[in-house]
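Student: sequence first, then the predicted structure:
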Amino acid sequence: MRNASAEARVSLTIDGNRIDVAAGTTVAAALALAGVRGTRTSVTGQPRAALCGMGVCQEFRVTIDGRPHALACQTLCREGQIVLTRNAAGAR
């Protein structure tokens, strides 16, 4: 008998591309699965991505459902969620 919770999936959109992930996946993990290597740039133009993976460094910020500066590593994916990285969202 299969575990129903292991099969639960959610669908979200990252920079206009749909991705399905397991329920309970963080947005940071979904970004990695989608091949996103950075979510914003530093003031000098260098790409920035997750550093600590738990929200302390504040580096993995994205726009989620219109809310800018959400921490991808502390946010769980939800059905229909729309995630934009700096590259897709433009200057914030």
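Tutor: Now that the structure is in, tell me what you want to look at.
Student: can we go C-alpha only for contacts and neighbour counts from here?
Tutor: Noted.
Student: strands along this structure, start to end?
Tutor: 9-14, 17-22, 40-41, 47-48, 61-64, 67-71, 82-84 (DSSP state E).
Student: need the residues that contact the helix ranked longest in the chain.
Tutor: What stands out as the longest helix in the chain, according to DSSP state H, is helix 27-33. Residues outside helix 27-33 that contact it (Cα atoms under 8 Å, 6 or more residues apart in numbering) are 14, 19, 21, 37, 50, 53, 60, 72-77.
Student: alongside the first one, take a look at this:
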Amino acid sequence: MSQRIVDHPVLGSLAARNQLRFTFNGTPYSAYEGETIAAALLASGVRTLRVHEEKGTPRGIYCNIGHCYECRVNVDGVPTVRACMTLVQDGMQVTAGTVLPTPLKKGGHSQ
């Protein structure tokens, strides 16, 4: 179920834009030209874009203006791309960030 605004008094109608296809964690989604990854996923009901690198707690859109970096995803193999600042391209493959090993945990580094 799409939660997009399809006709906006300033931005116009989505009917005038080309529809694009992309995947998020292997699941296909659609977007429209000029739409960010975050906006397209939000419109499709996706709220979790990644998990905290150490704790595994869910993270999603927070500021939506590129300041907080909470919406970092991997795009076509490139890590830490801000979903709120990156326009969807047709065929784009997006994956969520996952828990990573960290040297900050006690005993997690070698001397």
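Tutor: Alright, I've got the coordinates. These numbers come from a predicted model, not from an experiment.
Student: now render the contacts of helix 27-33 of the first structure as a markdown table, adding distance to A89 of the first structure and neighbour count.
Tutor: Converted to a markdown table, the contacts of helix 27-33 of the first structure look like this (distance: Cα to Cα, whole Å; neighbours: other Cα atoms under 10 Å):
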| residue | distance to A89 of the first structure | neighbour count |
| --- | --- | --- |
| I14 | 11 | 21 |
| I19 | 18 | 14 |
| V21 | 22 | 21 |
| R37 | 15 | 13 |
| A50 | 18 | 20 |
| G53 | 22 | 17 |
| F60 | 14 | 27 |
| A72 | 15 | 27 |
| C73 | 18 | 24 |
| Q74 | 20 | 16 |
| T75 | 18 | 16 |
| L76 | 20 | 16 |
| C77 | 19 | 26 |
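Student: any idea which of the residues you listed is closest to A88 of the first structure?
Tutor: Of all the contacts of helix 27-33 of the first structure, A88 of the first structure sits closest to I14, with 9.0 Å by Cα to Cα.
Student: re earlier: take the contacts of helix 27-33 of the first structure and keep only those in helices.
Tutor: Among the contacts of helix 27-33 of the first structure, no member falls in helices (DSSP H).
Student: who's in contact with the alignment partner in the second structure of Q74 of the first structure?
Tutor: Q74 of the first structure maps onto M85 in the second structure, with residues paired by TM-score structural alignment. Shown in contact with M85 of the second structure (Cα under 8 Å, 6+ apart): T36, I37, N64, I65, G66.
Student: let's see that with 7 Å instead.
Tutor: When contacts are counted by Cα atoms under 7 Å, 6 or more residues apart in numbering, M85 of the second structure touches T36, G66.
Student: tell me how far it lies from A43 of the second structure.
Tutor: 16 Å (Cα to Cα, to the nearest Å).
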